[in-house]
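Enquirer: predicted model and sequence follow; I will ask about them next.
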Amino acid sequence: MGAPKRGDTVLFVLYDGVRLLDVTGPLEVLAVANEHGGAYRSVLASPDGRDVVSSAGARLGADVALPDVTGPVGTLVVPGAPDWQAAAADRALLDQICRLAAGARRTASVCAGAFALAAAGLLDGRRVTTHWDLADQLAAHFPAVTVDPDPIFITDGRIITSAGITAGIDLTLALVEADLGPEIARAVARHLVVFMQRPGGQSQFSVRTSVESTRNAVLRRVLDAVVDDPARSYDLAGMAALGGVSPRHLARLFRAELGTTPGGYLDRIRVEAARDLLERGDDTLDVVARRVGFGSPETMRRVFLRHVGVSPGAYRSRFRTTGISGHH
């Protein structure tokens, strides 16, 4: 979409009960992006221009009333709220969202903000996401919307919807990457001590920290396929077929774009999937190894040690507690 022009506006829609982190997470990403060459102008707008009280009880100051916003909007951001029903039933609020979205370059929702976009009719016929715990409700209330509960965020035309709460940070990093390129987005992620790109959906907490981002469409298809199903049996020829290129060309793309091999990338993604299962479940190491595609605990242990520095068993033990009891 090109670098943001000076004065490019990101407008946040505020209302009483809005989820605090849905607003402040993306705001901080944009602020840090400006420290690395961005030119974003964040504006907070409430229905009447007054401050609002967030879900956390903290007051958020509004810059302007929604009806008074008349200039061009680069990105319209609609955050969510625990009481999404109230926002989705507020006709005056929805009318303003519709009006502003019509002139915006892109419109994004964070978490339950998707309900407001759906109630405004902006998601009809689109594929969207929201917090995993709300996906069934979104689908039930708005049957014209195709709800996918797993992705961290989904772009469908000029509409971008994101998953639960902290996913607003992921979404905003993606917008920064689209505007300013992956190098600046990575710099922002490092500064905020967050991850540039998660390896799967909302069910996963781990992320691809060491794999570079790419805009290459062929490579994206292969990466996405591996992330979606790491347990599948892959070889170089099969991965190349996913991208519609020759094995030699795919290997060249991996080296040039990511600085790794297809096999190295596959190992990383399987390690991340194993980390998620080890953090959340009680499956035996044998079951975990088979579920993520390693085949055997021995193979998983060898690759896990190389990438994580500890064995799968030790990693699981560490994630059973914060370790706070050991600090005095």
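Expert: Cool, the structure landed. All values reported here derive from a predicted model rather than from experimental measurement.
Enquirer: going forward, measure contacts and count neighbours with C-alpha atoms only.
Expert: Noted.
Enquirer: which ones are touching Arg19?
Expert: By CA atoms under 8 Å, 6 or more residues apart in numbering, the contact list for Arg19 reads Ser54, Ser55, Ala56, Pro79, Gly80, Ala81, Pro82, Ile165.
Enquirer: okay, now the one to match up with it:
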Amino acid sequence: MHTVAVLALDHVIPFDLSAPIDTFNWARLPDGRTPYRVRVCSPAEEVSAGPFTVRAPHGLDALAEADTIILPGTADPTVPLPPGVAEAVCEAAANGTRIASICVGAFIFAATGLLDGQRATTHWIAAADLAAMYPKVTVDPNVLYVDNGQFLTSAGAAAAMDMCLHMIRMDYGSAVAAHAARMSVVPLEREGGQAQFIVHTQPPAPAGATLEPLLSWMEENAERDLTLDDIAAYAGTSSRTLNRRFREQTGTTPLQWLHRARVRRAQYLLESTDHAVERIAHQAGFGSPTAFRDRFKRVVGISPQAYRRAFRTRESAGTDGVMATQMS
């Protein structure tokens, strides 16, 4: 039997703790046997989990007996690890134990040093902080999970289930993983390379920045075929000076900022209307549907149609019979 140790540290995120427990416990072999033994481990007998307290039956010594260790996220992932945690995880890794993190559990993973030189992911909203705190880790915020073989990392809580199903499939095959997926009422098909659904906000300008009126004008006119010269003319400056000011105040160029504005408008239209992709391409200011699809996938990570299937609200569903995902 394969032993999975779920390491619960204080202020553990409840769903990050329950997702692997439920997913592995749902797995069944063809003869009905349970292939996994799941143990909750902690350096303390009890840990806080938000609205409730979790009692951990096993200590850190149980990590040495595990085949897989799961590192759930905590409410503040930047807090230093409790004594003995990094040592126990590293010792298990040296013995070949598979280790996987959930969401901001990647911070715990990175704090052990085991992710140095590795590609990893975490929830997109925490990716920049992870990269800044651990520059030796190559952080990819655009995927559901990363499998480096012995070490795995996942994005948000739902992506943790994708990663757990992936591990079940690697351990016991697709049939066992498919059963666990059905019992968990989640799809088996989502692969790690699929993009996280990221809200792509505009690069902010500092409060009171001189570009604020220009940024508003650009967003209002994003559907127009604006060139750098058009934007510079409206701003009353040269293209060279405009580029410099944009980089100083937004960290990007005028045309890159404009492309983001167009993608944001397209995201809104895909979420809130049943307009055809070709019409949205025109409304958002792209030269052609092909250019729109290419740019949208480059920025968001998935096609416009895939984005619509995932994020279109029920209230905006038209008469095409498509049941869309309620936005939350």
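Expert: Received, thanks. These numbers were taken from a predicted model, which means no experiment stands behind them.
Enquirer: TM-score for the pair, please.
Expert: The TM-score (TM-score structural alignment, normalised by the length of the first structure) is 0.61; 232 aligned residues with a CA RMSD of 3.6 Å.
Enquirer: in the second structure, which of the contacts of Arg19 of the first structure remain in contact?
Expert: Retained in the second structure (both residues aligned by TM-score structural alignment, their matches' CA atoms under 8 Å) from these: Ser54, Ala56, Pro79, Gly80, Ala81, Pro82.
Enquirer: just the buried residues from the residues you listed, in ChimeraX please.
Expert: With 16 or more other CA atoms under 10 Å as the criterion, this ChimeraX line picks the buried residues out of these:
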select :54,79,80,81
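Enquirer: farthest pair in the kept ones among the contacts of Arg19 of the first structure?
Expert: By the measure CA to CA, Ala56 and Pro79 form the most distant pair in these, at 13.9 Å.
Enquirer: can you give me the helices for the stretch 1-150 of the first structure?
Expert: 20-35, 84-89, 91-103, 113-119, 135-141 (DSSP state H, counting those that start in this stretch).
Enquirer: show me what contacts the equivalent of Tyr36 of the second structure over in the first structure?
Expert: Under the alignment by TM-score structural alignment, Tyr36 of the second structure pairs with Tyr40 in the first structure. The contact partners of Tyr40 of the first structure, by CA under 8 Å, 6+ apart, come to Pro4, Arg6, Gly7, Asp8, Thr9, Val10, Leu30, Ala31, Ala33, Asn34.
Enquirer: could you count how many residues lie near the nearest residue to Ser46 of the first structure once chain neighbours are set aside?
Expert: Of all residues not flanking Ser46 of the first structure in the chain, Leu14 sits nearest, at 4.6 Å (CA to CA, 6 or more residues apart in numbering). Neighbourhood size, Leu14 of the first structure [other CA atoms under 10 Å]: 31.
Enquirer: test my guess that Leu14 of the first structure contacts Ala45.
Expert: Yes - proximity of Leu14 of the first structure to Ala45 meets the contact threshold set by CA atoms under 8 Å, at 5.7 Å.
Enquirer: find the residues that touch each one of these two.
Expert: Common neighbours of Leu14 of the first structure and Ala45, using CA under 8 Å, 6+ apart, are Ala62.
Enquirer: make TSV out of the contacts of Tyr40 of the first structure and add neighbour count.
Expert: Output for those, formatted as TSV (neighbours: other CA atoms under 10 Å):
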residue	neighbour count
Pro4	18
Arg6	10
Gly7	13
Asp8	17
Thr9	21
Val10	23
Leu30	24
Ala31	16
Ala33	25
Asn34	16
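Enquirer: please enumerate the strands of the stretch 101-250 of the first structure.
Expert: Here the stretch 101-250 of the first structure has its strands, by DSSP state E, counting those that start in this stretch, at 106-109, 127-128, 146-147, 153-156, 159-162.
Enquirer: average distance between the first one and the second structure?
Expert: Once the two structures are superposed, the average separation between strand 106-109 of the first structure and the matching residues of the second structure is 0.5 Å (mean CA distance after the TM-score superposition for the first structure).
Enquirer: nothing else from me, thank you.
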